[in-house]
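Visitor: Structural data only, the sequence is not supplied:
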């Protein structure tokens, strides 16, 4: 059997032809495919505006800039995420604060966030960056109520969750990134994500003012829009109005993204089917804890898990990790708590600050999860996981 990674892109003949057609067109970058991708992604997510950028980290950085993060800003996020969710605040000179996770879901615990907010005077904190970890959506309606109480913005890190949703208090589906409760949301198109462009990211919002800032900051802070410039300066004229970055994405990659988006729903359904099979087996084993099982259900008590990752918790995580690798199953660990990274420890965070996150990290393992994972491969993964945990 071929090696089985934890995540893997799927490139079809349609994807290849979409890229080839763009290579043969007049634009390799800054052309029409970018706007087409933005419009189609906005429609898929259910938001008003979308801004395509170079990668998910660039998306986070631009959002922090557009939201006005600076040296006086204090922003709350989760320790269980990729470091970029926190780093975007540091890029702008702000201070990162962490709130511990709910052990049952891996998501930032809203009660811990509330406790942190209460520990400082109102006005001390400026924003919250919740993360839809593993594809499980944060219940942003509740976070929005809390944020409004303290006059905070919300930046949703939805990199793991395109197509995911939660049910609001009216029982209505709220898609991740739709902008109803978050000021901004970001997505990643890294190869292991639902939609792969190689590298790439997207920012979504319903706020026109923030959208205009993002478009400006994405391209060096430069504009050529006539309505923003003095009259009669000539067709060549442009102005750099802000200190921005070159965070553009080329047409080649957005062409691939458009093609991938066409089968996003099918890929999401496949992920949920794989998760259901894993749940069916691992849910019966007393040596395995499933992180948020059965969340793929449409039942009103559940949420629309997007399953970027399928995470289990086991006592001997290192042993299982090594055992699976011996059988060419390349499971992965998501994530090392951000506050334990040397950089953040230099800023004062310490081991022991967030017990739930640290306990989660000691036991977590992400099993193979991607649409082209065959039934034979799934059964092989299941067989080897059970063989190890029941021999301990």
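Guide: Alright, I've got the coordinates. Being a predicted model, the structure only gives us computed values, none of them experimental.
Visitor: only C-alpha atoms for contact and neighbour calcs from this point on.
Guide: OK.
Visitor: quick one: contacts for the residue nearest the centre of the chain?
Guide: Centroid-nearest residue in the chain, with CA atoms, centre = their mean: residue 159, separated by 1.7 Å. Neighbouring residues of residue 159 by CA atoms under 8 Å, 6 or more residues apart in numbering: 56, 132, 186-189, 193.
Visitor: Those residues: which two are farthest apart?
Guide: Across the contacts of residue 159, the two members that end up farthest from each other (CA to CA) are 132 and 189, 15.2 Å apart.
Visitor: In terms of neighbours, single out the busier of these two.
Guide: Between residue 132 and residue 189, counted using other CA atoms under 10 Å, the more crowded position is residue 132 (28 against 25).
Visitor: next, the one to line up against it:
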């Protein structure tokens, strides 16, 4: 059956969100072909009129994002190609710089220590492996059975050699929202810096850099209806940092490369839209989430992966995660797709893996149950009719 976007029910917003109208409108002038495009599409590093126009648009996007993310200063916003780059830059940039500072101060037998959670995105877990190859000690914190990293667990793992802690703001699979301000405080009390991957949290829960008091945070445009290929690294002023992308010295020397002006402008517009609507939209999505969990509880052979109480704000309002007994998620996804429903089995970055999700393994869920995982994630364009149609379709694909 040919894909028909007009009738397809898309329920995979945690993988990517459709481009929103606000972002498309903001980027529209950059799509004008030919010389006229230079009115907004010049190189932001050039001194001539088109370059100055591009620079002005780019810096306005930076100021808008700083305001909406709760940063104290616009220069704490560093544009990247996405959250994967932002995660790697934050981890390597801060850990290496902090390690160098400690060694210059004569730290003796100091062996740098990095702490991450076991349920992070691979953009954090892969750098953690690299750290080990570089001689760092790495601790991977296990969550409790409901998917939460507890402050007490972090406090037990911290020691005098810890240079950096990285714990996500919200989990992309089961939707658990972590107490970032408390976790950051624990890290700081032990003398460590704190980074959070806030990709899934933005637009779903309040996100405020200054209130959280984190040293760094990563964001991705396409998760909130912005364009793909754009992200942000929030880097608090005066946090030690070793640039990973070297070259022309853009972004204050912290991330070289010609800036994606159109992407930055579209991203800022998308974030402005989701931040303005966050409270009302979270309430609407939470009601759909609760309806879907309740319906799944009535289906034989369908088990909620974590216990999400009705109205709970401890979990993201837009994610439902279940395990379907006796089925493999790949088969369920393809059958649902044939009926016109788009869902996933977990993180899109690991969607071609036949192994159980590392998140579910960290929750101590056995492989047989984990292989039947389904993640249904909703967003701005999801309607109550979409959810009810999915509720009707799931038992059919299970038969």
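Guide: Received it, and whenever you're ready, just let me know what you need. Owing to the predicted nature of the structure, the values given are computational and were not obtained by experimental measurement.
Visitor: re the thing from before, so which of the contacts of residue 159 of structure 1 sit within strands?
Guide: The subset of those located in strands under the criterion DSSP state E comprises 186-188.
Visitor: just the helices in the stretch 1-150 of structure 1 please.
Guide: Using DSSP state H, counting those that start in this stretch, the helices assigned to the stretch 1-150 of structure 1 run over residues 13-23, 32-45, 56-66, 84-91, 110-118, 140-149.
Visitor: closest to residue 325 of structure 1 out of those?
Guide: If you check each of the helices of the stretch 1-150 of structure 1 against residue 325 of structure 1 by CA to CA, helix 84-91 wins as the nearest, at 27.4 Å.
Visitor: hey, where'd the strands end up in the stretch 101-250 of structure 1?
Guide: In order along the chain, the stretch 101-250 of structure 1 carries the following strands (DSSP state E, counting those that start in this stretch): 127-129, 153-157, 165-167, 173-175, 184-188, 201-205, 222-223, 239-240.
Visitor: which helices and strands sit right next to the first one?
Guide: Under the contact definition 3 or more CA pairs under 8 Å, 6 or more residues apart in numbering; DSSP states H and E, strand 127-129 of structure 1 sits against strand 74-77, strand 153-157.
Visitor: can I get those in TSV with distance to residue 343 of structure 1?
Guide: Output for these, formatted as TSV (distance: least, CA to CA, whole Å):
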stretch	distance to residue 343 of structure 1
strand 74-77	16
strand 153-157	21
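Visitor: now these as JSON lines including distance to residue 333 of structure 1 and mean neighbour count?
Guide: Compiled in JSON lines, those are given as follows (distance: least, CA to CA, whole Å; neighbours: other CA atoms under 10 Å):
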{"stretch": "strand 74-77", "distance to residue 333 of structure 1": "20", "mean neighbour count": "22"}
{"stretch": "strand 153-157", "distance to residue 333 of structure 1": "19", "mean neighbour count": "26"}
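Visitor: quick one, which of the ones you listed is nearest to residue 118 of structure 1?
Guide: Between residue 118 of structure 1 and these, the tightest spacing by CA to CA is seen for strand 74-77, at 12.8 Å.
Visitor: To what extent does that closest one diverge from structure 2 after superposition?
Guide: Using mean CA distance after the TM-score superposition for structure 1, strand 74-77 of structure 1 ends up 1.9 Å from its aligned counterpart in structure 2, as a mean over the superposed pairs.
Visitor: corresponding residue for the residue nearest to the centre of structure 1 in structure 2?
Guide: Counting by TM-score structural alignment, residue 159 of structure 1 lines up with residue 199 in structure 2.
Visitor: go on, residue 345 of structure 1?
Guide: Under the alignment (TM-score structural alignment), residue 345 of structure 1 maps onto no residue.
Visitor: Over to residue 318 of structure 1?
Guide: With TM-score structural alignment as the matching criterion, the partner of residue 318 of structure 1 in structure 2 is residue 328.
Visitor: Any idea how many residues pack against its match?
Guide: The tally of other residues near residue 328 of structure 2 (other CA under 10 Å) stands at 19.
Visitor: do the one 10 residues further on as well
Guide: Neighbourhood size, residue 338 of structure 2 [other CA under 10 Å]: 15.
Visitor: for residue 185 of structure 2, what are its contacts?
Guide: Under the criterion of CA under 8 Å, 6+ apart, the contact list for residue 185 of structure 2 reads residue 213.
Visitor: which residues touch residue 147 of structure 1?
Guide: Listed by CA under 8 Å, 6+ apart, the contact set of residue 147 of structure 1 reads 127-128, 153-154.
Visitor: Also residue 372 of structure 1?
Guide: Contacts of residue 372 of structure 1 (CA under 8 Å, 6+ apart): residue 10.
Visitor: Please pull up the equivalent of it in structure 2.
Guide: Checking with TM-score structural alignment, residue 372 of structure 1 has residue 381 as its match.
Visitor: so how far is residue 129 of structure 2 from the residue mapped onto residue 98 of structure 1 from structure 2?
Guide: Residue correspondence, TM-score structural alignment: residue 98 of structure 1 in this structure matches residue 140 in structure 2. In this structure, residue 140 of structure 2 and residue 129 of structure 2 are 11 Å apart, going by CA to CA, to the nearest Å.
Visitor: between these two, who's got more neighbours?
Guide: Set side by side, residue 140 of structure 2 and residue 129 give different neighbour counts by other CA under 10 Å, the larger being at residue 140 (18 against 13).
Visitor: right, and residue 154 of structure 2 touches residue 183 too?
Guide: Yes: the criterion here is CA atoms under 8 Å, and residue 154 of structure 2 meets it with residue 183 at 7.3 Å.
Visitor: Could you verify that residue 303 of structure 2 is part of a strand?
Guide: Yes: with DSSP: H, G, I helix; E, B strand; the rest coil as the criterion, residue 303 of structure 2 is located in a strand.
Visitor: just checking, it touches residue 297?
Guide: Yes: checked against CA under 8 Å, the pair residue 303 of structure 2 and residue 297 is within contact range at 6.6 Å.
Visitor: So between these two, which is more surrounded?
Guide: With other CA under 10 Å as the criterion, residue 303 of structure 2 and residue 297 differ in neighbour count, and residue 303 comes out ahead with 20 against 13.
Visitor: do you know how far the equivalent of the more buried one over in structure 1 is from residue 329 of structure 1?
Guide: Under the alignment (TM-score structural alignment), residue 303 of structure 2 pairs with residue 288 of structure 1. Residue 288 of structure 1 sits 18 Å away from residue 329 of structure 1 when distances are taken as CA to CA.
Visitor: Just say helix, strand or coil for residue 311 of structure 1.
Guide: Assigned with three-state DSSP, residue 311 of structure 1 falls in the strand class.
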